[in-house]
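[1] Sequence plus predicted model, see below.
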Amino acid sequence: MRAADAYSADCPTRKILDRVGDKWAVLILLLLRDEPLRFNQLRRAIEGISQKMLSQVLKSLERDGLVRRRAIATVPVTVEYSMTPLGLTLATAVDPLRDWAENNLKDVLAAQRRYDAQHRPKASIKSRVKAA
């Protein structure tokens, strides 16, 4: 196997970077870092995630060895998710990114507004004639 090179189109590290770049995966990892949670607890904690998306992301995280799934024999069956040691290393690495996003939100939004104002499409001649 050749050395990992994320800049190479066929390097498998890109799949890992896809996972790290997925907002749902990051939010799930950060929640599970503190304590194991049941599926519905995760769904309630992460506003805007659908049941289907949560299920898909949890399966992917489990497949990657970042999250552990445990079925508890109750009626109905309770499923609990927890962090693996590997997942904890990733959660520790991405938490500063979450922190940066929260702390710099105002500045990013202001930059977006400035950009949008400068790059607003100019009105066509037809629309200017109509408006007059």
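    Yep, it's here. Numbering: from 1, shown residues only.
[2] going forward, measure contacts and count neighbours with C-alpha atoms only.
    Will do.
[3] and the top helix by length along the chain, which residues are buried?
    Using DSSP state H to define each element, the chain has its longest helix at helix 85-118. Across helix 85-118, burial judged by 16 or more other Cα atoms under 10 Å covers 87-88, 90-91, 94.
[4] In three-state terms, label residue 65 for me.
    For residue 65, the assignment made with DSSP: H, G, I helix; E, B strand; the rest coil gives coil.
[5] got a list of what it touches?
    Counting by Cα atoms under 8 Å, 6 or more residues apart in numbering, residue 65 makes contact with 84, 86-87.
[6] Can you tell me which of the buried residues of helix 85-118 is nearest residue 12?
    Nearest to residue 12 out of the buried residues of helix 85-118 is residue 90 (Cα to Cα; 16.8 Å).
[7] Got another one to weigh against that:
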Amino acid sequence: MEFLADCRTRLAFDLVANTWHPVVLWALKDGPRRHADLRRGIGGISAKVLTEAVRRLEHDGLLTRVDGAYGLTELGRTFLEPIEGFSRWVVEHGDAVLAAQAAAEAASGSGRD
């Protein structure tokens, strides 16, 4: 399969390319949450970055804001399955990726590039 500029598969890659998009969606899997609660639950995300992420996800139709809380749309709920797939892959192969990174860093004689 080619990943041309107008390929729908690239849309999926764009949705997960931002580190926070899948995290925000997953954090909403059990129901709507207010901004501060969502930020606290995620951890390590600034208010500004969270606002940017939820605005983008809202623009893409994956979440909505009702009565001051963010929640998944039906479309957003369908994206939980691919996120779970990534999670399963990481559980199975994450140690191998970390080992490869450590070997590359050791070979280069430095930390991260």
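    Okay, I see it. In this text, all values refer to a predicted model and were calculated from it rather than measured experimentally.
[8] sorry, back to before: how far apart are the longest helix of structure 1 and its match in structure 2?
    Compared with structure 2 after fitting, helix 85-118 of structure 1 has a mean deviation of 1.8 Å; criterion: mean Cα distance after the TM-score superposition for structure 1.
[9] which residue is nearest the middle of structure 1?
    residue 23 (1.3 Å; Cα atoms, centre = their mean).
[10] Against residue 45 of structure 1, how distant is that residue?
    14 Å (Cα to Cα, to the nearest Å).
[11] now the buried residues of helix 85-118 of structure 1 as a markdown table including distance to residue 8 of structure 1?
    What follows is those, written out as a markdown table (distance: Cα to Cα, whole Å):
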| residue | distance to residue 8 of structure 1 |
| --- | --- |
| 87 | 25 |
| 88 | 27 |
| 90 | 22 |
| 91 | 25 |
| 94 | 23 |
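[12] Among the residues you listed, which one sits closest to residue 78 of structure 1?
    residue 87 (21.8 Å).
[13] The closest one -> structure 2?
    Correspondence of residue 87 of structure 1 to structure 2, assessed by TM-score structural alignment: residue 76.
[14] give the contact list for its match.
    Contact analysis of residue 76 of structure 2 by Cα under 8 Å, 6+ apart lists 25, 61-63.
[15] Residue 41 of structure 2 versus that one, what's the distance?
    19 Å.
[16] ok, now residue 70 of structure 2?
    For residue 70 of structure 2 relative to residue 41 of structure 2 (Cα to Cα), the value is 13 Å.
[17] Also residue 93 of structure 2?
    Look at residue 93 of structure 2 and residue 41 of structure 2: by Cα to Cα, they are 26 Å apart.
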